[in-house]
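1. After the sequence you'll find the predicted model.
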Amino acid sequence: MKTVQDLCTHKQKKKMDPKIVKVIGQLVDVMLRNLTVPKYVDPGTPMIKVRIGNVVIPNTLIDMGVIIKVMTIERKEKLSIKGLRPTPTVLQMADCSVVKPKEINPTNNPYDFPIVGRNEASKRIIPIAALNSYKTRWTIKARDTKKGQLHHFNNAREDGKVFSFDLVDFDGDEIRVTCFNVIAKEFYDRIDIGRVFITSKERLKPTQNNFNHLNNEWEFILESNSEVEFCLEDNSLIPEQIFHLTRISEIENMKSISMVDIIGVVLSIDPPNIIFKRDATRIKKINIQLKDMSTCMVELTMWGGFCNKEGQKLQEMCNLGTFPILAIEAAQIVILVENLLEQLP
C-alpha cells in the first residue's frame, strides 16, 4: 500500500531511480488490471477516481498520513478566534468513538481545523456478542423482547425484590438483564417490551443456567450507576422477537426442566382451574393442547396472569371455531406420566 501511495503522489524531497519506478509501475498495473493511476500533487488534491467492479467512486481520498489538528471550544474562546462556520464533518477517533465538530475554519487550505467540545465523543456501541470479562466499558443498543414479573424473595441475608428482562441487538444476539431491590423498583415501570434502549455501566457476570435459558455465557446486573436511555430514532432493523424453535416430537427426548421455544396450532383449551400453592396462595391455570408440523401433540399449562389476557383471547378464538397458532418462548419441560409442557408463572 505504501508503494501505491508513493506512485500516486509527488514527494518533494524523495527521489527514486527511474528504472525502479518503471518496474514497480508495471507491477502495480498488473495488480490493478492495467488501470493507470494518475499522479496527484501532495497535499493539494489528494483525490482520485476509483473503480470497484462496475461501481465508480469519483472522489476518493488518498490517506497520506495527514494529521488532523483539532481545537477545543475552550481554546478557541481563549484565543478569540472569529469567522468560523458550521460543518457537517464527522471525525471517528482511534477507539471508534465519533466526534461531531461544532465549527471549522472557513478557508480551504491545509490548516483547516475542526472545533470540538471536551468529552464529546459519542458512546461506542458494541454488539452483545463482543462482550467479555476483559472489557471494562461498553454500550449496548438493543430491544426489550421479554419482561419478567416483579418477584419478592427472602433468604438468610435479606428480603428483597427482583425482576429481569431480555435484550436483543441488531445481530439477533440476546442477553438477560437482572435488577434487584431498589433498582428493580426504579426500573420495573420504565422497561417496556418492544422499546429500544441504549445501556451502559452494568455489571457483567457469568450466566446462571438454572434461571437463564438464553444462548449467552454472560448476563447483566443493573446497578445504581448503570445508565439506561430510551432510543427514539428509527430502530426497525432490530428484531422484535427471537425464537429458537423446537419440534414437539423432540420434547420427549429432552431433560426435565429444560427450556424450549415451540409453535403450534391450538386444538383445544380446558376451562381455567384455581389451585393452591405451597404458601397457601391461590393461582389460576389453564391447559392447552398444541400440535405442530411433526404431527405430535403436547399439553401446555399457562399460569397466573397468562390465563387472563392471553388465555381469554385464545378461548374466545376457539369458541368461534378457529384454531389459532400460538408461539411460546421459554416454556419449561416437566416430565410426568405423559409429556406436559408448562409455562412458569
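-> In hand now; what should we look at?

2. C-alpha from now on. contacts and neighbour counts both.
-> Will do.

3. Need the contact partners of the strand or helix carrying Thr60.
-> Taking DSSP states H and E as the definition, Thr60 sits inside strand 55-61. Contact with strand 55-61 is made by 46-51, as judged by Cα atoms under 8 Å, 6 or more residues apart in numbering.

4. Likewise for stretch 295-309?
-> For stretch 295-309, contacts defined as Cα under 8 Å, 6+ apart pick out 248-249, 272, 283-291, 311, 339-345.

5. and these, which are buried?
-> Among the contacts of stretch 295-309, the ones that count as buried by 16 or more other Cα atoms under 10 Å are 248, 272, 284-291, 311, 339-343.

6. now, which of those residues sits nearest Phe165?
-> Using Cα to Cα, Gln343 comes nearest to Phe165 of the buried ones among the contacts of stretch 295-309, at 16.4 Å.

7. How about that closest one, nearest residue that isn't a chain neighbour?
-> Once flanking residues are discounted, Gln343 sits nearest to Ala331: 4.7 Å by Cα to Cα, 6 or more residues apart in numbering.

8. Comparison target below:
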Amino acid sequence: MLPELTAGALDLIMNGTEVENPVFQILGHKRLASSSTGERYRLLVSDGVKSNSFTMLATQLNNLITDNILSEHSIVRINRYALSMVNNGGTQRRVMVILNIEVLVPGNEVGVVLGDVNSENAKSEEVANHAANKPNVVSQKPAAPAPAPKPTQNNNLNDSISSGINTTPIIALSPYQNRWVIKARVAIKSPIRTWSNSRGEGKLFSMDLLDESGEIRCTAFREQCDQFYDMIEIGEVYYISRCMLKPANKQFNNLKNDYEMTLTNDSEVIVCNEENEKIPNLQFNFMPISVIETTPKDELLDVLGIVKSFSDVQNLIARTTGRELKKRDVNIVDESNNMVSVTLWGQQAVDCDWSTNSVIAIKGAKIGEYQGGKNLSLVASSMLQVDPDIPQAHKLRGWFRTVGANTESRSLSTTNASSGMNVQWVTFQEADENKFGHQDHPSYFICKATVNLIRSENVLYKACPSEGCRKKVVDQSNGMYKCEKCQREFPNFIYRLVATANLVDWTGNEWATAFNEDAEILMKASAQELGELNEKHKDTFLEKIGAAAFKSYIFKLRYRMENFNDENKLKATIVNIQPINYKEYTEHLLNKIQELADIKK
C-alpha cells in the first residue's frame, strides 16, 4: 500500500503555518540558470489536493536529481524545510526550500499521479504544464481521508526571537526580499583592514556566519566597521537582520553560497543568549595537499597539515610603501606525503611558537605560484587553527608519528634551493650535454656556482610605483614619469634591478639574469640604495657591484629557448638563490660519488 499524502499541507505551508514531516508526491522538476555554486532545481510537488511549483531543492541535494532519485511520481517525506519570500510579478510569494528529503517510494513503483490534483499555478508555470499534460495522469482517491496536518510551533531553523519574528535559514536568503532575520554563529572574524586609493580611503572587516543550513560571508565597511567590530566575538551566536545581499565574489570567497552580506546603517546585530548546540562551529572542506599542484593560482581552499619545518622570521621592506614587513614560511605535510609552504605575515609570523608536529587547519588558504612551485598564503578572510580537536587532525598526527616524520616528503614549493618541482643537481656541462631548455618547455635545475662578475651596464631602471606593476616608466622631462601599462603619470618612481651575472662551476660557465629580489641578494643591497648611489656616488656604486664577485651560492636556474629577431637563443634565468648549506651539499656529493662508483647505500 502506498503512503498517504498529507492533504492540505501545501496551503498551510504557503500561508506560513509550520507542518511537520509532510508527505508529498514529485510531479516534475525544472533546472534553473546555473550559478557559481552549481545548478538550482525547482520542483512541482503535490499533496494530493493541490500542486505547487514554488518549491526549491537546496543545492546540496542536487544529486537527488542528477542521479534520478527524485524521479517523477516519487512519494517523499520532507523532513526539514525553510520558507523564503520572492518577488513574483510584483507580488511577494512564499517559496519552500527543501533542506532534507526522504524518498518513501520510487517513482517507477508508483507510476501515476495520486489524488485529484488542482494546480493553483498551472497556467503560469511551465513546469506545472509539463506535468499536467502527461498522458498517464490518472485520478486516484485515497482509501481513507488523509489525516489533517498538525501545525508545529517551533522548528530548528525557524526559532522565534522576543519580537516574534521567525528566523530564516541562511540557505533561504534571497536578494529579492529583505524582511528576514538569521540566527548564526560567527566562525571567522578577520582583522580590520584599511585601504587608500584614488577613490578614497576606508576600512573593513568580514566574518563568516554558519547555521544548520549553510554558510555566508558578511562584511562591514567604515562606520559599520567601528560599530560592530568590538562586539562581534568568534564562536558566539547572533541574530542579524537588515543587511544587503549581493552575488558573492568567488575570486575572494570560497564559501558555498551564491550570495554575501553587507552590513548597512539599518543593520541590527543582537547577541543570542539561548542554547545553540545545534548550530555548528567552523566547517572545513579539507582538500589533500596533492591537489594544490594542479589547482589554478589564486584559488581558495581548506587544507589540513602537520608542521614539518619552518623558517626564522624574515624582515622585508615593501617596495611601494617602504614599510617593514615580517614573514615566516611554514612547511606542512599530509598523508599524501606532499609538502607545501604556507607564508605567514606580520604579527602572526612572529607569534607562532609551534613545534614541528603541530597540526594546523586553514580555512580559505590562497594558492600562489613562485619560481615554478606552488605555495599557500593567508588572506584577510582566511582562518587558521592550531591543533584543532577534530578527528582528521588526530588521524593525521598518528600518521606523522608512525610514518611521516621519518619519510622524505615531495615538496610542491620552492622554500629552499633543492625543493620544488623535484629538480635535480646538474653542472653547467651536464645541462649543455642534455640540451636543457631546448624542448618546448623550460628546464629547471640546481647547482653550486660562483659569481664571476656582474655587468654594471643597464643594471638599474626606473619602474612604476604602483603596487604589482614592474614596468619601466618614461621620463616626461617635466618632473613626471609615465607608465605605459597603467596609463598614468607619477611624480615619483622606484628603482628595480636586472642583473646579468656570469656564473662558473668546475665544468664551465653561464650568463644568467637575476631580477630584482635575487639581484639584491647578489649585491647585498636594495635597488633603492643602489639607485641613490648611482646618482650621487658613482664610484661607490661600481664598487658595490664589483664586491658581488667571487661569492658562491646554491642557484636554481631555468633554461628556456626564446626567439629574438627571428633567432632562437637559450636564456638562463636565476629563479632562486640560497646560501650554501654545507651539510646538504656534502650529502649531495657523497650520493654522487656512490652513484659514480656504483656503491649501494
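-> Happy to help now that I have it. A quick note: this is a predicted structure, and the numbers were derived from the prediction, not measured.

9. what TM-score do we get after superposing?
-> Once superposed, the chains reach a TM-score of 0.63 (TM-score structural alignment, normalised by the length of the first structure), with 237 aligned residues with a Cα RMSD of 2.9 Å.

10. Matching the residue nearest to Gln343 of the first structure against the second structure, which residue comes up?
-> By TM-score structural alignment, Ala331 of the first structure lines up with Ala365 in the second structure.

11. That match looks like it's in a strand, true?
-> Yes: applying DSSP: H, G, I helix; E, B strand; the rest coil, one finds Ala365 of the second structure inside a strand.

12. My read is that it contacts Val303, right?
-> Yes: between Ala365 of the second structure and Val303 there is a contact at 7.3 Å, judged by Cα atoms under 8 Å.

13. Between the two, which has more neighbouring residues?
-> Ala365 (26 against 22; other Cα atoms under 10 Å).

14. that older thread, now the residue nearest to Gln343 of the first structure: how far from Gln92 of the first structure?
-> Ala331 of the first structure sits at a distance of 44 Å from Gln92 of the first structure (criterion: Cα to Cα, to the nearest Å).

15. Leu61 of the first structure too?
-> From Leu61 of the first structure to Gln92 of the first structure the distance is 15 Å (Cα to Cα).

16. do the same with Met259 of the first structure
-> From Met259 of the first structure across to Gln92 of the first structure, the span is 43 Å (Cα to Cα).

17. So which of the contacts of stretch 295-309 of the first structure belong to strands?
-> Among the contacts of stretch 295-309 of the first structure, DSSP state E puts 283-291, 339-342 in strands.

18. If we ignore the residues flanking it in sequence, what's nearest the aligned partner of Lys327 of the second structure in the first structure?
-> Alignment note (TM-score structural alignment): Lys327 of the second structure maps to Lys285 of the first structure. Leaving aside its sequence neighbours, Lys285 of the first structure sits nearest to Trp303 (Cα to Cα, 6+ apart; 4.5 Å).

19. mind checking what the one you found lines up with in the second structure?
-> Per TM-score structural alignment, Trp303 of the first structure is aligned with Trp345.

20. Please tell me how far that match sits from Gly107 of the second structure.
-> Applying Cα to Cα, the value for Trp345 of the second structure to Gly107 of the second structure is 56 Å.

21. Neighbour count: the two, which is higher?
-> A direct count of neighbours by other Cα under 10 Å for Trp345 of the second structure and Gly107 places Gly107 higher, at 22 against 17.

22. Distance check, that one against Leu542 of the second structure.
-> For Gly107 of the second structure relative to Leu542 of the second structure (Cα to Cα), the value is 84 Å.

23. got it, and Val504 of the second structure?
-> In terms of Cα to Cα, Val504 of the second structure sits 21 Å off from Leu542 of the second structure.

24. who has more neighbours, these two?
-> Val504 (20 against 15).

25. can you tell me what part of the first structure the strand or helix carrying the more buried one aligns to?
-> Taking DSSP H and E as the definition, Val504 of the second structure sits inside strand 494-505. Mapping strand 494-505 of the second structure onto the first structure (TM-score structural alignment) gives no aligned residues.

26. Pro142 of the second structure: how many residues sit nearby?
-> For Pro142 of the second structure, using other Cα under 10 Å, the count is 15.

27. helix/strand/coil for it?
-> When classified by three-state DSSP, Pro142 of the second structure comes out as coil.

28. so where do the strands sit in the stretch 201-345 of the first structure?
-> 203-206, 218-221, 227-230, 259-269, 273-276, 282-291, 297-303, 325-335, 339-342 (DSSP state E, counting those that start in this stretch).
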